[in-house]
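**Student:** Got a sequence here, can you build the structure:
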Amino acid sequence: MAYFQLFTILAILAIFSPSISAKNYVVGDEQGWTVEIDYEAWAKGKQFYVGDNLIFKYLPGVHNVVEVKEKEFKECAAPSSTKPLTTGEDLIKLATPGKKWFICSVGKHCELGNQKVAVTVLSSPSSSPSSIPSSSSPNAAPSPSTSSPTSPGPDASSQSERSPTISSPSGPSPSTSSPSTSAATVGKIYGWLVVVGGIVGFHMI
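**Tutor:** The predicted structure is shown next:
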């Protein structure tokens, strides 16, 4: 029974491995969320994916976090309809791909202190299709053209008999199949194989 439970746990881990691999990013790293930090430089070079988390660490009551639109981000204007986060350790899950903007709406921390950050969220690597090289079929290539020689010959009939006729292949082009399995599919297949192996091993005990 213990072996079956172990294999079941391994199968669940294999199936849900993409969500387990989500990363947590502390905004500003050890400096945290405060004024006079170049958050554009902090975000540069980092790859944020759907499922990752942004963590804003700061002193409660001193700063806050507000998610805004691009125009509001440039103007450092937080909308009155959006309630700011104020816990001092705010976790924001990046649930959708695209550009995300965040500012501090306390005083003039955004305007004068540059307390704002923008990140670009990419689709999860496990769900993005693998790049497939394009292949050209033989029918797509132009057929070679033949031109009759212009030099004078004995007569037209003998010249046509000596000229070979070249015909382009008209048979069906071979179909090419490209692999499109993603990491998530492989994980699921592996998970089911582990489950089946566990069940077989359990009955063999």
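**Student:** For the rest of this, base every contact and every neighbour count on C-alpha atoms.
**Tutor:** OK.
**Student:** Would you mark the buried spots in the longest helix belonging to the chain?
**Tutor:** Counting residues, the longest helix in the chain under DSSP state H turns out to be helix 183-204. Neighbour counts over helix 183-204 (16 or more other C-alpha atoms under 10 Å) mark 183, 184, 187, 188, 190, 191, 192, 194, 195, 196, 198, 199 as buried.
**Student:** Same check on stretch 87-96?
**Tutor:** Neighbour count says stretch 87-96 has 87, 88, 89, 90, 91, 92, 94 buried, by 16+ other C-alpha under 10 Å.
**Student:** same check, this time on stretch 73-89
**Tutor:** 73, 76, 77, 78, 84, 85, 86, 87, 88, 89.
**Student:** let's see this one next to it:
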Amino acid sequence: MGEVYEVGDADGWTSVGHIDYKAWAAAKSFHSGDTIVFKYNNEFHNVMRVTHKNYNACNTTGAVATYTSGNDSFVIKRQRTHLYFICGFPGHCEAGMKIDIRVHNGSDAPSPLPDNPSPPPSPANVSPPPAPSSPPPEGPPAPAEHKESAAAACSGKVWMGIVAVAAYYLASPPVAL
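**Tutor:** Next up is the predicted model:
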């Protein structure tokens, strides 16, 4: 069994007091097996698990799940992912009631991520893959199809392309569970 984290600590999940949930989550190191607990007044708040896109837009339509008990717990089941949660009450997400739980791999320590990561520059003659309309699936990217000769496949340009594609997917927002 992992650690138990109460979102917002003693303040809980609330719009009162302007709690910085981004800073709260960044100061934690979440791992598979940990439990995330949301405690809140269910007359004024809820917890919605959403996609990365809906998290960024504070969009409550198409939520993965909505919870309203006032004491909701989530056991993290996967490593190297993000779990996105918002409050679905009007204006609450926009006021900061949203949290991105970044789950680390094994004993990895958290490392600060830029708010808007950009893909690394591409080497000459290698085009980056098109930006996905939704975050890429969790895990390694599918192998790219190449129509180049075996000699070209071993060239430095191809290896640089593979590195650029891998770096792009590592910098892309992960899929929410």
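**Student:** ok so, going back, closest one of the buried residues of stretch 73-89 of structure 1 to residue 61 of structure 1?
**Tutor:** residue 86 (7.0 Å; C-alpha to C-alpha).
**Student:** sorry, back to before: which of the buried residues of stretch 87-96 of structure 1 fall in helices?
**Tutor:** Per DSSP H, these never map to helices.
**Student:** now the longest helix along structure 2: which residue numbers in structure 1?
**Tutor:** Criterion DSSP H: the longest helix present in structure 2 is helix 156-171. Under TM-score structural alignment, helix 156-171 of structure 2 has no counterpart anywhere in structure 1.
**Student:** returning to what we had before: quick check, nearest of the buried residues of stretch 87-96 of structure 1 to residue 100 of structure 1?
**Tutor:** Distances from residue 100 of structure 1 to the buried residues of stretch 87-96 of structure 1, taken by C-alpha to C-alpha, are shortest for residue 94, at 8.6 Å.
**Student:** Quick one: residues contacting the equivalent of that closest one over in structure 2.
**Tutor:** Aligning on TM-score structural alignment places residue 94 of structure 1 opposite residue 76 in structure 2. Residue 76 of structure 2 sits next to 31, 32, 33, 34, 35, 36, 103 when contact means C-alpha atoms under 8 Å, 6 or more residues apart in numbering.
**Student:** I'd like these laid out as a markdown table, including distance to residue 165 of structure 2.
**Tutor:** Formatted as a markdown table, those follow (distance: C-alpha to C-alpha, whole Å):
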| residue | distance to residue 165 of structure 2 |
| --- | --- |
| 31 | 26 |
| 32 | 27 |
| 33 | 31 |
| 34 | 31 |
| 35 | 33 |
| 36 | 33 |
| 103 | 22 |
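**Student:** Which residue is the nearest non-sequential neighbour of the residue positioned nearest the centre of structure 2?
**Tutor:** With distances taken as C-alpha atoms, centre = their mean, residue 82 lies nearest the centre of structure 2, 3.0 Å away. Leaving aside its chain neighbours, residue 82 of structure 2 sits nearest to residue 102 (4.5 Å; criterion: C-alpha to C-alpha, 6 or more residues apart in numbering).
**Student:** Can you show me the helices along structure 2?
**Tutor:** 21-26, 52-57, 150-153, 156-171.
**Student:** which one in structure 2 is aligned with residue 44 of structure 1?
**Tutor:** Matched by TM-score structural alignment, residue 44 of structure 1 corresponds to residue 26 in structure 2.
**Student:** quick one: its match and residue 165 of structure 2, what's the gap?
**Tutor:** Residue 26 of structure 2 sits at a distance of 27 Å from residue 165 of structure 2 (criterion: C-alpha to C-alpha, to the nearest Å).
**Student:** neighbour-wise, which of the two wins?
**Tutor:** Neighbour totals were compared for residue 26 of structure 2 and residue 165, and residue 165 leads with 21 against 17 (other C-alpha atoms under 10 Å).
**Student:** rewinding a little: and the residue nearest to residue 82 of structure 2, what's its match in structure 1?
**Tutor:** Match for residue 102 of structure 2 (TM-score structural alignment): residue 120.
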